[in-house]
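> coords please:
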Amino acid sequence: MTGLRWPSRTRACTFPCPPIPLTVWADEERAVQILTNLVGNALRHTPAGGRAQVTAGINGTHVILTVTDTGAGISPEHLPRIFDRFYRADPARSRTDGGSGVGLTIARGLAEAMRGTLSVHSVPGQGTAVTLTLPVGPP
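Here you go, the predicted model:
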């Protein structure tokens, strides 16, 4: 993928390269849009000295990309709603300092349109992992 545009905030980011090429059956621009959103969220919610990481691998017929951070995490009561349009787990955040509340909604819709999934696992005080799965591309 090319054309990734990351937020300019400085955080430790790791982008490990898998030992084999990963080819996905997906719209490149939409996949970049999803990953840009996920990495932007990870960076926004990772404090100075924290860590944001992107990992990739293959699980059978799907490529799995996971964006993790060492931020505050998401409380269990908010997890079922984070993909809802305009939902913000922290009502004190405004559009100027916290986004519009539609990024994850759009990202999930794009993933599903490409026959993939977007899921989240989070532990308060430890961080969040968002996993994008996309079908493996043709040989």
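
> hey, let's count contacts and neighbours off CA atoms from now on
Will do.

> on the C-terminal side of the host helix or strand of Gly40, identify the next helix or strand.
If you go by DSSP states H and E, Gly40 is part of helix 28-44. Downstream of helix 28-44, the first helix or strand assigned by DSSP H and E is strand 51-59.

> re earlier: which parts of the helix holding Gly40 are buried?
Buried residues in helix 28-44, defined by neighbour count with 16 or more other Cα atoms under 10 Å: 30-44.

> name the residues of stretch 118-132 that are buried.
Buried residues in stretch 118-132, counted by 16+ other Cα under 10 Å: 118, 120, 122, 127-132.

> how about this one, so we can line them up?
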Amino acid sequence: MQMNFIANQSTPALAGQTIDVLDPSDGQVFDQIPRSQAADIDQAVQAARAAFNGPWGKLSAMERGRLLMKLSQKVSEHAAELAALEQRDCGKPTKQAAADSIALARYFEFYAGACDKLHGETLPYQNGYSVLTWREPHGVTGHV
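Below you'll find the model as predicted:
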């Protein structure tokens, strides 16, 4: 059974419920995932906030980029395995599942390179004035 990954630990859903994962090719259950609820999201957001205020937030943009690059490399190393999981979970053709695994690695690679390159912009405005933008992280968010 798969678990939620919160605060660097595998944890079941707080309510203890699961959802069957069906293989679309034959309709058979091949795994279970946690049936997470608002309390699980809250727990994950709190853990992410603690990491943001702690070790992760203290890393420089360059260090974060290096970690994301390592993640990209790990995804690449396990691309075939990830493609097989995607294929079984979603019923995708082999070629598309493989392309999705490669794309995932490329996303992490792209953002690894972008970590220390986020800058603001100078926008056109009235004569004698400059308008600047500065990009700042939103912090922790939870999405369903």
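
> TM-score of the superposition?
Here the TM-score for the pair of chains, by TM-score structural alignment, normalised by the length of the first structure, is 0.27; 61 aligned residues with a Cα RMSD of 4.5 Å.

> re earlier: nearest to Ile106 of the first structure, of the buried residues of helix 28-44 of the first structure?
Ile106 of the first structure lies nearest to Ile34 out of those, by Cα to Cα, at 8.1 Å.

> in this structure that closest one contacts Glu112, no?
No. The pair Ile34 of the first structure / Glu112 is not scored as a contact, 11.3 Å apart, by Cα atoms under 8 Å.

> list residues touching both of the two?
With contacts defined as Cα atoms under 8 Å, 6 or more residues apart in numbering, no residue is shared by Ile34 of the first structure and Glu112.

> which strands and helices sit next to the helix holding Gly40 of the first structure?
strand 51-59, strand 62-69, helix 103-113 (3 or more Cα pairs under 8 Å, 6 or more residues apart in numbering; DSSP states H and E).

> check contacts around the residue nearest to Ile64 of the first structure when sequence neighbours are not counted.
Leaving aside its sequence neighbours, Ile64 of the first structure sits nearest to Thr133 (Cα to Cα, 6 or more residues apart in numbering; 4.6 Å). Thr133 of the first structure makes contact with 62-65, 111, 116-118 under the criterion Cα under 8 Å, 6+ apart.

> which strand or helix spans Thr133 of the first structure?
With DSSP H and E as the criterion, the answer for Thr133 of the first structure is strand 127-135.

> what about Leu104 of the second structure, neighbour count?
Burial of Leu104 of the second structure is recorded as 16 neighbouring residues (other Cα atoms under 10 Å).

> look up how far Ala51 of the second structure lies from it.
23 Å (Cα to Cα, to the nearest Å).

> show me what whatever helix or strand Ala83 of the second structure lives in is packed against.
Following DSSP H and E, one finds Ala83 of the second structure within helix 79-90. Applying 3+ Cα pairs under 8 Å, 6+ apart, one finds that helix 79-90 of the second structure contacts helix 94-114.

> so which bits of the helix it packs on are buried?
Neighbour counts over helix 94-114 of the second structure (16+ other Cα under 10 Å) mark 97-98, 100-106, 108-109, 111-113 as buried.

> for Thr96 of the first structure, see how far away Asn37 of the first structure is.
Distance, Asn37 of the first structure to Thr96 of the first structure, by Cα to Cα: 16 Å.
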